[in-house]
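> What shape does this take:
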Amino acid sequence: MAESEDSADEQEAPAKRGMGLIGWGITAALALGLGGGAFFAMHSGLADGLLHAEEAPPVKEGTETARESYLELDPLMISVGGAQSVKQLRFRAFLQLADDSQTDVAALQPRILDIFATYLRAVSVDRLEDPTGLLHLRAQLLRRVQLLAGRDAVKDLLIIDFVIA
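Have a look, this model is predicted:
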């Protein structure tokens, strides 16, 4: 008889349930709403006052920072490949210079062209034709120019023409 009373109590007691489908739906909707609102506040700048962000000083128009200048190097035509190969490389580039070093680097142009020609002749045609090889080649040429002219004088090398025919 005791068993029947215990089983009756178990049947009468409601089963404990979790949040249920509606509870999870409300939780997901709140999370998405709060996340979207926080993103909007951060993206639009509404929360800048809350985070005590310091404002950068406004840039005045008409004031110029250190200007960059470019030096166009004379075009090069270089024979590449072995003795049995009759391939030509047409190469044209610009050097991006610091503003105060333009005359110094322009005076070194014959040496720069000699360094470029010597290096490009030594590189194999397969490496020149490799699509990723141009990045390595550019880095090598820039390093050689910076050793000659000074690291601060030449900022970058811009390859304009690179044609193997």
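> use CA for all of it now, contacts and neighbours both
OK.
> Tell me how far stretch 153-165 lies from the chain's centre.
Once both centres are worked out by C-alpha atoms, centre = their mean, to the nearest Å, stretch 153-165 turns out to sit 19 Å from its chain's centre.
> Proceed likewise with the subsequent sequence, for comparison:
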Amino acid sequence: MTADADVAEDAPRKASKLPLVFGFVLAILGAGGGFYAVQSGVLSGSDSSDAAEKESASETSNTELDVAFVAIDPLVISLPGQGGRDHLRFAAQLEVRPDHAAEVEAIRPRIVDVLNGYLRAIDIASLEDPATLPRLRAQMLRRIQVVTGPGRVDDILIMEFVLS
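Sure, this is the predicted structure:
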């Protein structure tokens, strides 16, 4: 019996996990305190960036935005007869810089042609999926920018996109 007791006393003791747990709790508290300090503004770092943001926001609200819109005539595109959906009605406006509005207006038939060709080539299943609208929008914008030239059209705003 004494041999068993000697073996148990000679075995190394397990290391305590208390310092590890204590360090983890301190790290969580430090991260939370740092987050709070930055969000509340105690540690802003640079007051000049906040002042610059406020100044630019006031300039934007005081000055008129330099944007013009060119309306695209509503398009009605016939779809292959599947599932009761026969037509797509599409209307959009192009966001352009005011000095390029006349140029974009002059080539509007070419823009309508590009949109017609693209929308006719799209699969009906992808038209019905709401998640594909941003991708369609990006594709249409890219095609319009190629037709109009660089720097003329900034964005396309979809006013109507109805499958009927």
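> Could you look up the SS state of the nearest residue to residue 162 of structure 2 once chain neighbours are set aside?
Computed as C-alpha to C-alpha, 6 or more residues apart in numbering, the closest residue to residue 162 of structure 2 that is not its neighbour in sequence is residue 89, at 5.1 Å. The three-state label given to residue 89 of structure 2 by DSSP: H, G, I helix; E, B strand; the rest coil is strand.
> Quickly note the distance from residue 89 of structure 2 to residue 110 of structure 2.
To residue 110 of structure 2, residue 89 of structure 2 is 19 Å away according to C-alpha to C-alpha, to the nearest Å.
> can you check residue 79 of structure 2 too?
For residue 79 of structure 2 relative to residue 110 of structure 2 (C-alpha to C-alpha), the value is 21 Å.
> Show the end-to-end separation of stretch 34-53 of structure 1, please.
Stretch 34-53 of structure 1 end-to-end distance (C-alpha to C-alpha) = 22 Å.
> Counting residues, name the longest helix you see in structure 1.
helix 20-44 (DSSP state H).
> what does it contact?
47, 48 (C-alpha atoms under 8 Å, 6 or more residues apart in numbering).
> for the lengthiest strand in structure 2, which positions count as buried?
If you go by DSSP state E, structure 2 has its longest strand at strand 68-82. Judged by neighbour count (16 or more other C-alpha atoms under 10 Å), strand 68-82 of structure 2 contains these buried residues: 68, 69, 70, 71, 72, 75, 77, 79.
> try stretch 80-90 of structure 1
Using 16+ other C-alpha under 10 Å as the test for burial, stretch 80-90 of structure 1 gives 80, 81, 89.
> wait, the second one sits on residue 127?
Just to be clear, that refers to residue 81 of structure 1. No - applying C-alpha atoms under 8 Å as the test, residue 81 of structure 1 and residue 127 come out as separate, 10.6 Å apart.
> Quick check: neighbours shared by those two?
Joint contacts of residue 81 of structure 1 and residue 127 (C-alpha under 8 Å, 6+ apart) do not exist.
> Which stretches in structure 2 count as strands?
68-82, 85-96, 153-163.
> of the buried residues of strand 68-82 of structure 2, closest to residue 93 of structure 2?
Taking C-alpha to C-alpha as the measure, residue 93 of structure 2 sits nearest to residue 71 out of the buried residues of strand 68-82 of structure 2, at 4.4 Å.
> Centre-most residue in structure 1?
residue 135 (13.9 Å; C-alpha atoms, centre = their mean).
> quick one: that one and residue 35 of structure 1, what's the gap?
Taking C-alpha to C-alpha, one finds residue 135 of structure 1 at 42 Å from residue 35 of structure 1.
> quick revisit: adding distance to residue 49 of structure 2, write the buried residues of strand 68-82 of structure 2 out as CSV.
Shown next, in CSV, are those (distance: C-alpha to C-alpha, whole Å):
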residue, distance to residue 49 of structure 2
68, 31
69, 33
70, 36
71, 38
72, 40
75, 46
77, 50
79, 53
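> Taking the residues you listed, tell me the two that lie furthest apart.
Farthest-apart pair in the buried residues of strand 68-82 of structure 2 is 68 and 79; separation 32.2 Å (C-alpha to C-alpha).
> Touching, residue 79 of structure 2 and residue 116? I think so.
No - Residue 79 of structure 2 lies out of contact with residue 116 (C-alpha under 8 Å); the separation is 11.8 Å.
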